[in-house]
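*Asks:* quick one, what's the 3D model for this:
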Amino acid sequence: MREEVVPILRVADAAKAVRWYERLGFEKRWEHRFEPDFPAFVEVARGEVKLFLSEHTGDARPDTLVYLYVNDVDALAAEFDVTPEDAPWAREIELRDPDGNRLRIGTSTD
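*Replies:* Down below sits the predicted model:
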């Protein structure tokens, strides 16, 4: 088994959140609900990078910050019409998803 960490982000509307994360290159892998009208718990992935999106109120706090390294931050900056900034460790942008979770996204300058 490969060890990994999968951040859980609180979302109010999983379907809306999935559409937003698809713009970042993530795709929905699966969705779970204990009953049809219960909150959703969804996995999205971009290659080997995974995030859990949860409608369950106790799973995560709003305004979480996740750092995501990508190969081409400029392409994502263009998709979201933002300007990347150069930091000593990466060229990066910061975005907020529809629920206020923050994603700092960078391409390493190494």
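
*Asks:* drop to CA atoms for contacts and neighbour counts, all remaining ones
*Replies:* Will do.

*Asks:* for the protein, which segments count as helices?
*Replies:* 14-22, 73-79 (DSSP state H).

*Asks:* which residues does stretch 3-22 contact?
*Replies:* Outside stretch 3-22, the residues within contact range by Cα atoms under 8 Å, 6 or more residues apart in numbering are 27-28, 40-42, 44, 50-57, 59-62, 64, 66, 97-99, 101.

*Asks:* now show me the structure for the sequence below, then we'll compare the two:
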Amino acid sequence: MSFEAAVPIVRIFDVAKAQDHYIGFLGFTVDWEHRFGADFPLYCQISRSGLRLHLSEHAGDATPGGNMVVYLSGLRDFHAELAARPYRYARPGLTDQAWGLEMQVADPFGNRIRFIDRRTV
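*Replies:* Prediction:
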């Protein structure tokens, strides 16, 4: 048996706000999108550097206000990249924790990603 990487489903309520945050600010790209019809909720996959997330407007797919941990290397560079972007809704900081350097980013729907670089502590 072999597991693949988990793909969290993140509940969203507004496609434009989600795109502004995840694509414009965090630098993800859209891999694919699915709708059952022209005016149906969006379900899509976005990715960046091996991290995949599913964004869903479907009510039963996920609970808003979720929290996930993403381990990575190079958090200081990622933080500098985000700080250089003209995104007015978030200015995440870096925090030294016992488990590593951490940057927490919240999306417009109350979901949080805790980016943790374990190699920096």
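
*Asks:* Provide the TM-score value for the superposition.
*Replies:* TM-score of the superposed chains, computed with TM-score structural alignment, normalised by the length of structure 1, equals 0.87; 110 aligned residues with a Cα RMSD of 1.9 Å.

*Asks:* before we move on, the earlier item: turn the helices of structure 1 into JSON lines, including distance to Glu35 of structure 1 and mean neighbour count.
*Replies:* As requested, these are exported to JSON lines (distance: least, Cα to Cα, whole Å; neighbours: other Cα atoms under 10 Å):
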{"stretch": "helix 14-22", "distance to Glu35 of structure 1": "15", "mean neighbour count": "16"}
{"stretch": "helix 73-79", "distance to Glu35 of structure 1": "36", "mean neighbour count": "16"}
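
*Asks:* could I get these as JSON lines with distance to Arg91 of structure 1?
*Replies:* Listed next are the helices of structure 1 as JSON lines, based on distance: least, Cα to Cα, whole Å:
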{"stretch": "helix 14-22", "distance to Arg91 of structure 1": "20"}
{"stretch": "helix 73-79", "distance to Arg91 of structure 1": "7"}
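
*Asks:* so for Ala90 of structure 1, which of these sits nearest?
*Replies:* Closest to Ala90 of structure 1 of the helices of structure 1 is helix 73-79 (Cα to Cα; 9.4 Å).

*Asks:* quick one, which of the helices of structure 1 gets closest to His32 of structure 1.
*Replies:* Between the helices of structure 1, helix 14-22 lies closest to His32 of structure 1; by Cα to Cα that is 10.8 Å.

*Asks:* starting at the chain centroid, how far to that closest one?
*Replies:* Taking Cα atoms, centre = their mean, to the nearest Å, one finds the center of helix 14-22 of structure 1 at 9 Å from the center of the full chain.

*Asks:* what about Gly25 of structure 1, neighbour count?
*Replies:* Neighbour count of Gly25 of structure 1, defined by other Cα atoms under 10 Å: 12.

*Asks:* residues in contact with the aligned partner of it in structure 2?
*Replies:* Gly25 of structure 1 maps onto Gly27 in structure 2 when the alignment is built from TM-score structural alignment. Residues in contact with Gly27 of structure 2 (Cα under 8 Å, 6+ apart) are Arg48.

*Asks:* again, but for Ile116 of structure 2
*Replies:* Contacts of Ile116 of structure 2 by Cα under 8 Å, 6+ apart are Val69, Val70, Tyr71, Leu72, Leu75, Gly100, Leu101, Glu102, Met103.

*Asks:* show me what it lines up with in structure 1.
*Replies:* So, by TM-score structural alignment, Ile116 of structure 2 is matched to Gly106.
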